[in-house]
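*Asks:* Predicted model, plus sequence, below.
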Amino acid sequence: MDRGDILSGAAFSAVLRSAIAFVVVLVVFGWAALAYIEHSLIAELGDDVQQRWNIIASEHEDEEEGHLEAAIATVSRTTTGGHHAVALFEAADTLVVGNILTRPEGSGLQVGPLDHASVTPDDITREYVYFAGPVDENTLVVGLRLDLLYHTKILVFRALTLSGFLILLTMLSVGYLLSAKSLRRLKEIETALSKTSEGDMTVRIPENGGTTQIDRIARQLNQHLERLSRMVATTRNTAAAAAHDLKSPLGRAYLSLGKAMERVDQGADPTEALGDTQDELETMRVIFDSYLQLSRIEAAGEERMSDRVDLAALTADLVETFALIAEDEGQTMTFEEDAGQDHAIMGDAQMLQQMVVNLLQNAVTHGSEGNLITVRMRRAGGSVLFTVADKGPGIPEASKTRVFEPFHRLDPSRSKPGNGLGLALVRAIAEKHNGHVALADNHPGLIVEVTLPASGA
């Protein structure tokens, strides 16, 4: 697996962008944290320095002359390393006593460098927080070096740097692994599509039950591949069935034409033979027209689906016509609908009429004398349910899926009238209207239920 492909993967790129954003946030947060720590420690140390200055100054007021110099000298000797600063300066900035060699400028609480007597090159800083104020005619300076502040800032900086590095490394590692996993899934998809393009309609993308976008896309692609496989199989079966259906009338038409030619040669009337030829050609024309109609329905655009059609009224008119045909065949057809319900749908009236005609014609054609056909129309939530139930021979369970394939017929000998496109047209029209068709047993007989979305649902 190419590492470059992994690093350019969407998962790693997303994590990398997140890592860059994290670094920016960490830098801003670290700067703000260090600034807050510096401000807080300087304020705390400043309070401590001012309290020390007040203690030393108050001792001068309570004790005899010379006590202040002695106290400062004692403090200077006992505090080594330059951490503490204390000194007394005369008005002319001359050092009287203490460990600060040069009087700092200004007065009050300040932060800055001091010329400490114990300073060394190894000192972490020469910055102090100090307080300078007058004592009689002199100036008393008391300060604390900012070692604690700088040590704290270094520790915080190291902690932020180390934690940021570990988090960043973890993020990039996770991104790399996710990108590698995604790339593997994409390779599986690419392989499956390549094999499909080469003609292998059985290949599918391995599913691992994941919930990522790629996993969802893989499942959708498998559904499309399954549908494509069915379409290819249906196309092959359709071609074979069409050839079979066309072979017989074409052969009979050829024989009838030959018979007509013999009649002409014999000086006899060829009208009967020509009539047989015309009948066979008409059969082929019906087959072609039905298949072309199916193709037009499947390719119809959405502009034809904008009419508001009252399916109950349309069905009632057709049932009235087919009831007479059924009566001639010794059968009974009735129509039932839910009173007071709206059975209108948005679609194409011509297609819907063809769907209803096919279902009613199938029920009469495949029924025998005494067959009872019940046509129902009802509402169920946002759907219109159109049902045709008969007491005919029904459809075996194993064939309930295949009967929707073009040219598929239950009669293998294809001796009964029909071209096997009736239910195929019904399903195509229902799916074109965002509906579906279901078959069920009527014990005996068949129930065909078409579910369509109601107008405004």
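*Replies:* Structure's in. What do you need?
*Asks:* contacts and neighbour counts: CA atoms only from here.
*Replies:* Fine.
*Asks:* just the strands in the stretch 351-457 of the chain please.
*Replies:* Assignment of strands within the stretch 351-457 of the chain using DSSP state E, counting those that start in this stretch yields the ranges 372-380, 383-389, 436-441, 446-453.
*Asks:* closest to G81 out of those?
*Replies:* strand 446-453 (89.8 Å; Cα to Cα).
*Asks:* how big is the angle separating that closest one from strand 436-441?
*Replies:* Orientation check (axes from the mean of the first three to the mean of the last three Cα atoms, to 10 degrees): strand 446-453 against strand 436-441 gives 160 degrees.
*Asks:* What count of nearby residues applies to the closest residue to V135 other than its chain neighbours?
*Replies:* Leaving aside its sequence neighbours, V135 sits nearest to A57 (Cα to Cα, 6 or more residues apart in numbering; 6.8 Å). Using other Cα atoms under 10 Å, the number of residues around A57 comes to 17.
*Asks:* In JSON lines, list the strands of the stretch 351-457 of the chain along with mean neighbour count and distance to G267.
*Replies:* Below are the strands of the stretch 351-457 of the chain laid out as JSON lines (neighbours: other Cα atoms under 10 Å; distance: least, Cα to Cα, whole Å):
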{"stretch": "strand 372-380", "mean neighbour count": "20", "distance to G267": "52"}
{"stretch": "strand 383-389", "mean neighbour count": "22", "distance to G267": "54"}
{"stretch": "strand 436-441", "mean neighbour count": "17", "distance to G267": "56"}
{"stretch": "strand 446-453", "mean neighbour count": "22", "distance to G267": "54"}
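*Asks:* alright, now check it against this:
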Amino acid sequence: MRLTELHRTTSFRLATLFLAMFGFASILLFGYLYVEITGFETERADEWLRREHAELIRDKPDDLVARFENQNRYDPHTQRPFGLFDAGGHHLAGGYPGERPVIPAFDTPFTLRLHGLQHNPPGRCIAAGFPDGRVAIQCQNTRELDHFDEELLHALLSAAVLTLVIGLLGAALIGVGSVRRLDAVTASIKEIVAGNLSQRLPMRSKQDDLDRLVRVVNGMLDEIERLMREVKGVCDAIAHDLRTPLTRLIAGLERAQRRAQTKEEYRAALENTLAEAGGMLRTFNALLRISEIESGVRRESFEPVDLAAVAMDALELYEPAAEDKDISLVLERSSPKPYPMLGDPSLLFEALANLVENAIKFAPPQGHVCVRLFSDASDFGVSIRDDGPGISVKERQAVLGRFYRGEASRHTPGNGLGLSLANAVAAMHGMEIRFADVQAGCEVQLAKPRESPDARNCSREAASASSASG
């Protein structure tokens, strides 16, 4: 931004606005000081004139000439010129220069020019009339007072101009500083728009309003970069994971085209093809399911749910599969009371079913799978524990991503989306998936914090619903 465009910046306008407000307040203050100081000096001169006037009125008429001549001897610089004039206006006594001036009012102080003195200085005077027609005038030369007023006004104006210059300079500096910061932010934004998602907006250590906004935007950019990495990872994973089944599908069709002679051979080739296509369709359905859950559309249909009832339903569904592998599948609960929360029962069932299915899949023959309902002061939920190969600590976060297959599951059927779906359901319900540290096997917890308002608001409703269903 050029300096000629500085006046368009918000910071410069705010600074000039505050300068204008300060200038207006300063003008009022300076005006008040000027009026009060000059008024005080004038009032002092008027008080002195009134005292002299009162003494003059009390004197005898025959002593006026002597009084005025005596005062003139003690006033060689004519700072307080007195004058006594006859009825015709001719000078009789005193040091007042010239003839009698025009008197606007008697017995009241007034201002006039002392003609006859050097530079015709201003004066503050009071006049008295006597029965014989004579007029006495007493004045105070206010040249020094006027000079003081001029100097005071000059000082106030100089201070105002200096304040204005300093204020405009400060506004310009503030505006330039803000423009530089905005230019740096704009340059960073242009880099981000150009595709450099690792770029972040610059921050200072002042922790001002712009820094708070930049911190929020940088957090948003971190989330966008994470999502973009996930999108890229999902695209790469889809291409990688679907390449193998597509290759097998095409290879099977080509073999059937070259070798199949009988209906049974064609039927076997078609069955293999349908199985491969069905697996790919299930993968895409799982991806669409995760996207639907992450969008939060189903959150509007939340209702009171007993998590214990959902866990028991999932357990009943997989009891036959556990029996086929000779696996002990048991349910434990720390309390016979319901585990109430707001949620979508079908999604919660789907998440728990995925976790139980994984536990049965990786548990060894004659192994054990324990589904435990827990509740304590901090949270409540369901844990699923098996005695299979487990998940290493470094893989615990990665297995929640889409298509990730751990070292222990490389040769196990699946598409790597079960934990991703369970994690999406958990996030939708304000829950989290945690991996407990166990000596052998794996323990996955689906936990909901106690401070969640859902658990507090619907506990009674879910409890009554569970009692009614029982």
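*Replies:* Nice, I can see it. Keep in mind that what you see is a predicted model, and the values were worked out from it rather than measured.
*Asks:* hmm, back to that, tell me who's in contact with the residue nearest to V135 of the first structure.
*Replies:* L68, V135, L140 (Cα atoms under 8 Å, 6 or more residues apart in numbering).
*Asks:* Let me know the distance separating it from A326 of the first structure.
*Replies:* 124 Å (Cα to Cα, to the nearest Å).
*Asks:* go on, H433 of the first structure?
*Replies:* 29 Å.
*Asks:* if you count what's nearby, which of the two comes out ahead?
*Replies:* A326 (25 against 20).
*Asks:* To which residue of the second structure is L183 of the first structure aligned?
*Replies:* Matched to the second structure by TM-score structural alignment, L183 of the first structure sits across from V179.
*Asks:* what's the nearest residue to its match if we skip its chain neighbours?
*Replies:* Nearest one to V179 of the second structure, counting by Cα to Cα, 6+ apart, is M1 at 7.0 Å.
*Asks:* Save the strands of the stretch 351-457 of the first structure as CSV, and put in distance to P249 of the first structure too.
*Replies:* Below are the strands of the stretch 351-457 of the first structure laid out as CSV (distance: least, Cα to Cα, whole Å):
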stretch, distance to P249 of the first structure
strand 372-380, 32
strand 383-389, 32
strand 436-441, 31
strand 446-453, 30
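*Asks:* just so I know, which of these lies nearest F12 of the first structure?
*Replies:* Nearest of the strands of the stretch 351-457 of the first structure (Cα to Cα): strand 436-441, 43.1 Å.
*Asks:* okay but V129 of the first structure is in contact with V49, surely?
*Replies:* Yes: using Cα atoms under 8 Å, V129 of the first structure is in contact with V49, at 7.5 Å.
*Asks:* which residues are common contacts for the two?
*Replies:* Common neighbours of V129 of the first structure and V49 (Cα under 8 Å, 6+ apart) are G143, L144.
*Asks:* residue ranges for the helices of the stretch 1-150 of the first structure, please.
*Replies:* Counting by DSSP state H, counting those that start in this stretch, one finds helices in the stretch 1-150 of the first structure at the ranges 3-7, 10-62, 67-78, 147-197.
*Asks:* List of residues touching stretch 422-430 of the second structure?
*Replies:* By Cα under 8 Å, 6+ apart, stretch 422-430 of the second structure touches 290, 293-294, 296, 299, 342-343, 347-348, 350-352, 354-355, 400, 432-433, 446, 448, 452.
*Asks:* If we use 6 Å, what do you get?
*Replies:* E294, A351, E432 (Cα atoms under 6 Å, 6 or more residues apart in numbering).
*Asks:* One more: stretch 96-115 of the second structure?
*Replies:* With contacts defined as Cα under 6 Å, 6+ apart, stretch 96-115 of the second structure is touched by 81-83, 89-90, 116, 120-128.
*Asks:* Kindly recompute the last result at 7 Å.
*Replies:* The contact list for stretch 96-115 of the second structure (Cα atoms under 7 Å, 6 or more residues apart in numbering) reads 46, 81-83, 85, 89-91, 116-117, 120-128.
*Asks:* tally of neighbours for P345 of the second structure?
*Replies:* The number of residues near P345 of the second structure, taken as other Cα under 10 Å, comes to 18.
*Asks:* what's the answer for Q266 of the first structure, then?
*Replies:* Neighbour count for Q266 of the first structure, taken as other Cα under 10 Å: 10.
*Asks:* what do you get for E271 of the second structure?
*Replies:* Applying other Cα under 10 Å, we find 12 residues neighbouring E271 of the second structure.
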